[in-house]
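1. could you work out the structure for the sequence below:
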Amino acid sequence: MQQVSSEIMTFKGSHYDLGVETAKWLQTTEILKNREKEWRKRTPRFDIDINETYQIFQTYAPQIWEELRGMQDVLNLPTRQMLLNFAHYRFTDLKDSGCTVYIGDDYLLRNYDYHPATYDGRYLLFQPNDGGLAQIGPTSRITGRMDGMNEAGLVMGYNFMHRKKPKNGFVCYMIGRLVLQYCKDVPEAIQFLKEIPHRSSFSYIVMDKHLNHAIIEVSPRSIEVRYDRTCTNHFKLLTHENRNYTKESKARLHQVLKHTSHGLKPDDAFQLFNDPQYGIYSKLFKSWSGTIHTVLYNPQSLEAWITLGKNDTPRVFNFNDWLNGNEVNLSPLQGAIDTDLTFATH
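-> Purely as a prediction, here's the structure:
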């Protein structure tokens, strides 16, 4: 068991200037040093094409390219190294992971299950002035998002499915960022996910302020949409794409279905996901599947809840208040997780 923390960062301005501030924050952490160690240990199973990556970003996310440029101007890293670490568009290894999602009457609830050494430990509220929608949520691999909500009330989370037969495309955490950056509702998110290139197989779960919701099952080869309220780590429509071992995923899904029902209140639902006794919170950190955070998003009130680790009261952010000029509590998030594995910042 160890105590962990996550920084709270707020920023209003251009993507380039966000990149500058992000790079300054990176320089106060061990993330870059740890990333370099990882690349020395293992050769990336993908290539970097600088010109093609630039063209892809100009097509789908020109503002985020400016964010990368701001980071590079501070970090003074070669372009290839910047793209390797922060662009998240890959040509040609993803570890297995967990994650569980439940969609309530007016909220989306999620456990993010992965390896602590990949966790940024940074929660970001960002309002751009040069295009794209304002967003709130934890960052993933610095420029990406593993879940979050935007100013239009669109909420997004994703669940890993498998890493078989990857293709050229964006990886999950950049795709999550792009959905929040450019989509205002569920139909726009579905259409966007149909258009962009995908590296690997994931389910993207979305909900909007009209309380529409969908689970979009995506592989590099196909995409299907189902309208359901629960998702773990196996496809229900693209079943031919599932990995061989889905027993643990199905067991977690069974626990969600067992304990949830129509009208489940947000407080009760949050406790259900955050308390290990219910079999949804995971302690499998060494298998890349331990619960690092639990989040709940309300797309109508623009409230975002989060807690690190287990059995804790969530920190609640009113995103709408912050967008209207009110301050938020910037003291770091604190929590306890059942492992001695450290975050990427340490």
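2. going by C-alpha atoms from here, please, whenever you check contacts or count neighbours.
-> Will do.
3. scan the chain for its longest strand.
-> Looking across the chain with DSSP state E, the single longest strand is strand 2-13.
4. which non-adjacent residue is nearest Q63?
-> The shortest distance from Q63 to any non-neighbouring residue, by CA to CA, 6 or more residues apart in numbering, is to H15 (6.0 Å).
5. how close does that neighbour get to Y112?
-> Between H15 and Y112 the distance is 26 Å, computed by CA to CA, to the nearest Å.
6. right, and the helix or strand after the host helix or strand of L125?
-> Here L125 sits within strand 119-128, counting by DSSP states H and E. As assigned by DSSP H and E, the chain's next helix or strand after strand 119-128 is strand 135-140.
7. which strands or helices does the helix or strand that that next one is followed by pack on?
-> Using DSSP H and E, the helix or strand that directly follows strand 135-140 along the chain is strand 144-145. Packed against strand 144-145 by the contact rule (3 or more CA pairs under 8 Å, 6 or more residues apart in numbering; DSSP states H and E) you find strand 135-140, helix 172-182.
8. and the ones you listed as a markdown table, adding distance to D228?
-> Listed next are the helices and strands packed on strand 144-145 as a markdown table, based on distance: least, CA to CA, whole Å:
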| stretch | distance to D228 |
| --- | --- |
| strand 135-140 | 23 |
| helix 172-182 | 19 |
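9. dump these to JSON lines, plus mean neighbour count and distance to D93.
-> Below are these laid out as JSON lines (neighbours: other CA atoms under 10 Å; distance: least, CA to CA, whole Å):
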{"stretch": "strand 135-140", "mean neighbour count": "24", "distance to D93": "16"}
{"stretch": "helix 172-182", "mean neighbour count": "24", "distance to D93": "12"}
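10. closest to Q127 out of the ones you listed?
-> Closest of the helices and strands packed on strand 144-145 to Q127 is strand 135-140, at 6.7 Å (criterion: CA to CA).
11. ok so, going back, kindly provide the distance from the residue nearest to Q63 to Q181.
-> 11 Å.
12. this one next, for a side-by-side:
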Amino acid sequence: MQLNWRAISEDEPGPKWAGLFHEYWPDYHRWWAREGPEARPGFLDSHKALRAHMPELLPLYDQLCELAGGTDHAARFLSFYCPPPYLSSCSQAIWPGEEPVMVRNYDYSPKAFDSLTLRTKWQGRTVMGTSDGLWGLVDGINDAGLAVSLTFGGRRVVGDGFGVPLILRYVLQTCETAAEAGKVLARIPTHMSYNVTVVDAQRRYLTALMAPDRKTVITHQAVATNHQERVEWASHARFTATVERERFLLQRLTLHVEPEEKFINAFLRPPLYSTRFDQGFGTLYTAVYRPQRLQMELRWPRARWPFDLNDFHEDLRLIYTPEGQAQDT
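-> This is a model prediction of the structure:
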């Protein structure tokens, strides 16, 4: 499987973002409308939900809707309000060294992935991370040194709330510390269950166990895989080995704290690294976030791609999975 991975920087919403949207929109539209557009909330309900829970994003949302062409379906999609359900299988952990480091594997279908690292300076806040839905993020970091990442929470329940990639965008646009992020994650409704881990430049971290049908639980967990306080979806847990991956990471963090590089490399091998691409749960990348340095790095078994928030270089690379090879083009 080949991914044409791009790194793109645009300070304000403009022609680069508009070009990306129109390129990706046909596939996203088919996904968003697969149950019929009437299955998704209308524009007024979507706009009202954004105004109630993430009002700071409304001016940005309006800009993006205009760049997307101003159509009803595009605006409803970009609200991320009550999107179609989707599943992923990820692992993330905070390495407890002198410098805070967050490491995560993103396991998902390569056919439903932006393959895009996006750096923006929207509303005066510099953010870079892995794009989803073209303004949502599945992981990222901002100029305050706050890093955030998500995993699926391993529950079937779907409710009224936002797709979590937009929640991560909101956290990075509006928060500077783990404590501030925790307050945001505790109040914003999510449409499915997710575990969101945040770490700031002062080494403070937390994991929020979010769900559409119960109150968010804020924990001091340094590890998150694909269940919450207990396994609630047994077949999914077995298929993704969520308990085994959690146990593997906890042992590496508690029984013997190993060097940073050795810990990161463990994400590039089983049981954390998955090659189930044909089943939608292959490891598309490993991300390493260093909040104090304002840096992120993407890794594969035989390749690395570093990024610096203040020295970001646009590029295109061909990523091959599951072999994990990458080369410049």
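13. need the residues that contact the strand holding L125 of structure 1.
-> With contacts defined as CA atoms under 8 Å, 6 or more residues apart in numbering, strand 119-128 of structure 1 is touched by 5-15, 31, 133-142, 319, 323, 343-345.
14. try it again at 7 Å.
-> Applying CA atoms under 7 Å, 6 or more residues apart in numbering, the external contacts of strand 119-128 of structure 1 come out as 5-15, 134-142, 343-345.
15. please apply the same query to stretch 102-110 of structure 2.
-> Stretch 102-110 of structure 2 has contacts (CA under 7 Å, 6+ apart) with 88-95, 264, 267, 277, 280-290.
16. ok, stretch 126-144 of structure 2 next?
-> Contacts with stretch 126-144 of structure 2, where a contact means CA under 7 Å, 6+ apart, come from 21, 114, 116-121, 125, 147-150, 165-166, 168-169, 172, 176, 294, 309.
17. what ranges do the helices span in the stretch 1-150 of structure 2?
-> In the stretch 1-150 of structure 2, the helices defined using DSSP state H, counting those that start in this stretch lie at 15-32, 43-53, 58-67, 72-78.
18. nearest to Q251 of structure 2, of those helices?
-> helix 43-53 (38.1 Å).
19. in a helix, that's where M296 of structure 2 is, yeah?
-> No - M296 of structure 2 is assigned strand when assessed by DSSP: H, G, I helix; E, B strand; the rest coil, not a helix.
20. quick one: neighbours of the corresponding residue of structure 1 for it, just the number.
-> Under the alignment (TM-score structural alignment), M296 of structure 2 pairs with A304 in structure 1. Using other CA atoms under 10 Å, A304 of structure 1 has 23 neighbouring residues.
21. residues contacting the alignment partner in structure 2 of G104 of structure 1?
-> By TM-score structural alignment, G104 of structure 1 lines up with W95 in structure 2. Listed by CA under 7 Å, 6+ apart, the contact set of W95 of structure 2 reads V101, M102.
22. and if we set it to 8 Å?
-> By CA under 8 Å, 6+ apart, the neighbours of W95 of structure 2 are V101, M102, V103, A222, L253, E260, F263.
23. and the residues you listed, which are buried?
-> Using 16 or more other CA atoms under 10 Å as the burial test, the contacts of W95 of structure 2 include V101, M102, V103, A222, L253, F263 as buried.
24. just flag the most distant two among those.
-> Put simply, by CA to CA the two of the buried ones among the contacts of W95 of structure 2 set farthest apart are A222 and F263, 13.5 Å from each other.
25. just the buried residues out of the contacts of strand 119-128 of structure 1, in ChimeraX syntax.
-> Selection of buried members from the contacts of strand 119-128 of structure 1 for ChimeraX, criterion 16+ other CA under 10 Å:
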select :5,6,7,8,9,11,14,15,134,135,136,137,138,139,140,141,142,343,344,345
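26. to which residue of structure 2 is D47 of structure 1 aligned?
-> By TM-score structural alignment, D47 of structure 1 lines up with R40 in structure 2.
27. re earlier: chain neighbours aside, what residue packs nearest to the match of M296 of structure 2?
-> Y297 (4.6 Å).
28. could you look up the SS state of the one you found?
-> State at Y297 of structure 1, reduced to three classes by three-state DSSP: strand.
29. ok, for the residue sitting nearest the centre point of structure 2, nearest residue in space, not its chain neighbours?
-> Per CA atoms, centre = their mean, the C-alpha nearest to the average position across structure 2 is that of V138, at 0.8 Å. Nearest in space to V138 of structure 2, with sequence neighbours left out and distances taken as CA to CA, 6+ apart, is P165 at 5.4 Å.
30. separation between the aligned partner of the one you found in structure 1 and H198 of structure 1?
-> Using TM-score structural alignment, the equivalent of P165 of structure 2 in structure 1 is Y173. Using CA to CA, we find Y173 of structure 1 at a distance of 11 Å from H198 of structure 1.
31. tell me the spacing between the match of G104 of structure 1 and T177 of structure 2.
-> In terms of CA to CA, W95 of structure 2 sits 18 Å off from T177 of structure 2.
32. again, but for A237 of structure 2
-> To T177 of structure 2, A237 of structure 2 is 32 Å away according to CA to CA.
33. the more surrounded of those two?
-> Taking other CA under 10 Å, A237 of structure 2 and T177 do not tie; T177 has more neighbours (22 against 19).
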